[in-house]
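> sequence and predicted model, in that order:
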Amino acid sequence: MAKAAKKLKGALQAQQSRLKAKQKISHAAQVAEQKSTRKKGQASIAATTARAGSSKDVKGKGKATPGSSSRPTIPFSPTDKILLIGEGNFSYALSMVQDAPVQLATMPPSNLCATAYDTEEECYAKYPEAQAIVSSLKEKGVQVLFGVDGTALEKNSRLKGRRWDKIVWNFPHAGKGIADQDRNILSNQMMILGFLRSAAKILQLGPAPSFSLAKKKKKSSEDDEEEDEIPVADVQENPEDADETYKFFTPSQTVQTQGTVLITLRNVVPYTQWDVPRLAKNPPVLQNGNVPPNPRYTLLRSFKFHREIWKGYEHRMTKGERAHGKGTTGEGGEDRTWEFCLKDETES
């Protein structure tokens, strides 16, 4: 296994090098495009001002109304069996069964299993508020498990034989305190690969969730700039589908579809450098017959994670309260969730 780990690190490092080179080229192209755009913008200012003046007496047609921005995405249904990984102080689990979004109002608390990597004693030492939260969860009927390794879920005796509709890991982090950024990124990439490999073995079986093709709505200059769900075509970098938007849906309430994996991260450096979508869709290939390859996933959708809709949820760092602070995940950017299902290899 040590040799396999070294080969995996080598494959990831090579992947990182290729990604950095690609990012440099992309950055140079963006700079050139921005310069060109600025010149065009300056040339059109006079014309735009003139049009604005002449349109003052014209009533706005099709203007965005207050509160017309898209609703936050709730990626769960009341019937889902949900497994939460790396829960920290368990406040997210509590937000799903107490003052939960209306979409989950009828979900039985017993459908939820919340886990933490730490032992119970370690958890309460790190997060003093966790003990009261765990007590509340247990009273409501939520299963709470400690000492659960997110990269070896199928080996945990308390999870064996169970299948899940949703396996969720919000703000995963290896928590090894590695100062060197490249090594830190590598450590977290290996953790993500381990999680994806393990989760595949306990996901609910069934047909993959599907997409319906819908025309992309043209946005006016006064529309809210936020686009809650990124079109799958854009996420998958498929230029041929650039003018189309895909809507996520399950075929029928009576059809048991395949389970999905949801990973939420701050969409800002260094987390973007983990390159989670690429790791899931195209994991590094090991030239070792003794180690099975990582499963390949399909990216179903990506959407903004709105912390405020999960009442009482507070993100906590892996190091806990001892780390002096309440665990912000980075400056700028936004919280974003990526949802994956296992790729149907028969279509390859």
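All right, it came through fine. What you see is a predicted model; the values in this text were computed from it and never measured.
> from now on I want contacts and neighbour counts done on CA atoms only, so please keep to that.
Fine.
> break down this protein into its helices, ranges please.
All helices of the chain, identified by DSSP state H, fall at 2-54, 91-95, 120-126, 130-140, 181-199, 232-235, 276-281.
> which of those helices sits most buried?
Most buried of the helices of the chain, by mean neighbour count (mean count of other CA atoms under 10 Å): helix 91-95, with a mean of 22.
> what's stretch 111-130 in contact with?
79-91, 93, 131, 142-150, 319-322 (CA atoms under 8 Å, 6 or more residues apart in numbering).
> now the end-to-end length of that stretch.
Using CA to CA, to the nearest Å, one end of stretch 111-130 lies 21 Å from the other.
> for the closest residue to residue 302 other than its chain neighbours, give me its contacts.
Nearest in space to residue 302, with sequence neighbours left out and distances taken as CA to CA, 6 or more residues apart in numbering, is residue 338 at 4.5 Å. By CA under 8 Å, 6+ apart, the residues touching residue 338 are 262-264, 277, 299-303.
> and here is the other one:
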Amino acid sequence: QQHDEPVIPFSPGDRILLVGEGDLSFAASIIEHHGCTNVTATVLEKDHAELLAKYPAVDTNIARSKAAVVNNKLVYNVDATKLPPSVARTPHDRIIFNFPHVGGKSTDVNRQVRYNQELLVSFFQRALSSPAAPLARGGSIVVTLFESEPYTLWNIRDLGRHAGLQLERSFRFQADVYPGYHHARTFGVVRNKKGEESSGWKGEDRPARSYVF
């Protein structure tokens, strides 16, 4: 279903958990421009130093988030498949995982597909598991993927079904609805041999789709 009117899969007052946030630009945007007041942003990196080394712009996004004095927080060292009790203790109305990917540059497409399928199934199962299930009753999980191979090979609808979830709807992800948002690659900013940032491709310019379970 194609929509010219952007779909925003959350409300400002929702308790939102962001998983695998990368450079935190999405978190900063929904706080700054969409008025979200209860956002928990999580990153896989173990601390600020590791996050900054991978994403040099992250401090700007942290500052944007902190400018709003509300109930928002950043948690380091969070594996999407093993959400810790400190994160899961509070039920969330929306759990959002934008562009999940295990990383790596394996040329074995089948292996990459399998690893990413395992990542998503484990993430779905953890979001639903009790005790300390991070998804509130009546809440939803939103996963955004590019609309091209190998991502279409993951069969996300079936992965959700395997974990006991039903796809409610899907819609075109429109990055321009989130001012300041930039797609952050799993392995960080790409640099050339001189250490300069490579322009490369921009994920926010590629067709993508959000799936709501």
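Sure thing, it's come through. Note that the structure is a prediction, hence the values are computed from the model and not measured.
> looking at the helices of structure 1, which is nearest to residue 72 of structure 1?
Nearest to residue 72 of structure 1 among the helices of structure 1 is helix 91-95 (15.3 Å), distances taken as CA to CA.
> corresponding residue for residue 52 of structure 2 in structure 1?
Residue pairing (TM-score structural alignment): residue 52 of structure 2 is matched to residue 124 of structure 1.
> quick check: the gap between that match and residue 88 of structure 1.
10 Å.
> one more: residue 8 of structure 1?
Residue 8 of structure 1 sits 28 Å away from residue 88 of structure 1, taking CA to CA as the criterion.
> then residue 234 of structure 1?
In terms of CA to CA, residue 234 of structure 1 sits 33 Å off from residue 88 of structure 1.
> ok, residue 135 of structure 1 next?
Applying CA to CA, the value for residue 135 of structure 1 to residue 88 of structure 1 is 15 Å.
> what does residue 156 of structure 1 give?
Counting by CA to CA - residue 156 of structure 1 and residue 88 of structure 1 are separated by 19 Å.
> alignment lookup: residue 182 of structure 2 to structure 1.
In structure 1, residue 182 of structure 2 lands on residue 314 (TM-score structural alignment).
> so who does the closest residue in space to its match that isn't next to it in sequence touch?
Of all residues not flanking residue 314 of structure 1 in the chain, residue 91 sits nearest, at 6.2 Å (CA to CA, 6+ apart). By CA under 8 Å, 6+ apart, the residues touching residue 91 of structure 1 are 130, 133, 312-314.
> and the contacts of residue 338 of structure 1 as JSON lines, adding distance to residue 13 of structure 1?
Formatted as JSON lines, those follow (distance: CA to CA, whole Å):
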{"residue": "262", "distance to residue 13 of structure 1": "25"}
{"residue": "263", "distance to residue 13 of structure 1": "22"}
{"residue": "264", "distance to residue 13 of structure 1": "23"}
{"residue": "277", "distance to residue 13 of structure 1": "17"}
{"residue": "299", "distance to residue 13 of structure 1": "23"}
{"residue": "300", "distance to residue 13 of structure 1": "27"}
{"residue": "301", "distance to residue 13 of structure 1": "27"}
{"residue": "302", "distance to residue 13 of structure 1": "26"}
{"residue": "303", "distance to residue 13 of structure 1": "28"}
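> which residues in structure 2 form strands?
16-19, 39-42, 73-75, 92-98, 135-146, 169-172, 208-212 (DSSP state E).
> relative to residue 128 of structure 2, which of the ones you listed is closest?
Nearest to residue 128 of structure 2, of the strands of structure 2 and by CA to CA, is strand 135-146 at 6.3 Å.
> what does the closest one rub up against?
9, 88, 91-100, 127-128, 151-152, 173, 206-213.
> of those, buried ones?
88, 91-100, 127-128, 151, 173, 208-213 (16 or more other CA atoms under 10 Å).
> quick check: the residue nearest to residue 131 of structure 1 when sequence neighbours are not counted vs residue 10 of structure 1, distance?
Leaving out its chain neighbours, the residue that sits closest to residue 131 of structure 1 by CA to CA, 6+ apart is residue 124, at 5.9 Å. Using CA to CA, residue 124 of structure 1 is found at 37 Å from residue 10 of structure 1.
> can you check residue 326 of structure 1 too?
In terms of CA to CA, residue 326 of structure 1 sits 35 Å off from residue 10 of structure 1.
> ok, the aligned partner of residue 122 of structure 2 in structure 1 to residue 89 of structure 1 distance?
Under the alignment (TM-score structural alignment), residue 122 of structure 2 pairs with residue 194 of structure 1. Separation of residue 194 of structure 1 from residue 89 of structure 1 (CA to CA) stands at 23 Å.
> how about residue 277 of structure 1?
Taking CA to CA as the measure, residue 277 of structure 1 falls 27 Å from residue 89 of structure 1.
> name the nearest residue to residue 160 of structure 2, ignoring sequence neighbours.
residue 166 (6.5 Å).
> which residue lines up with the one you found in structure 1?
With TM-score structural alignment as the criterion, residue 166 of structure 2 matches residue 298.
> next, count neighbours for that match.
19 (other CA atoms under 10 Å).
> could you pull up the contacting residues of it?
Here residue 298 of structure 1 is in contact with 280-281, 340-343 (CA under 8 Å, 6+ apart).
> mind redoing it with 7 Å?
When contacts are counted by CA atoms under 7 Å, 6 or more residues apart in numbering, residue 298 of structure 1 is found next to 281, 340-343.
> conserved subset of these in structure 2?
Using both residues aligned by TM-score structural alignment, their matches' CA atoms under 7 Å, structure 2 keeps these contacts from those: 281, 340.
> closest to residue 31 of structure 1 among the contacts of residue 298 of structure 1?
residue 281 (28.9 Å).
> my read is that that closest one contacts residue 297, right?
Yes - taking contacts as CA atoms under 7 Å, residue 281 of structure 1 lies within contact range of residue 297: 4.9 Å.
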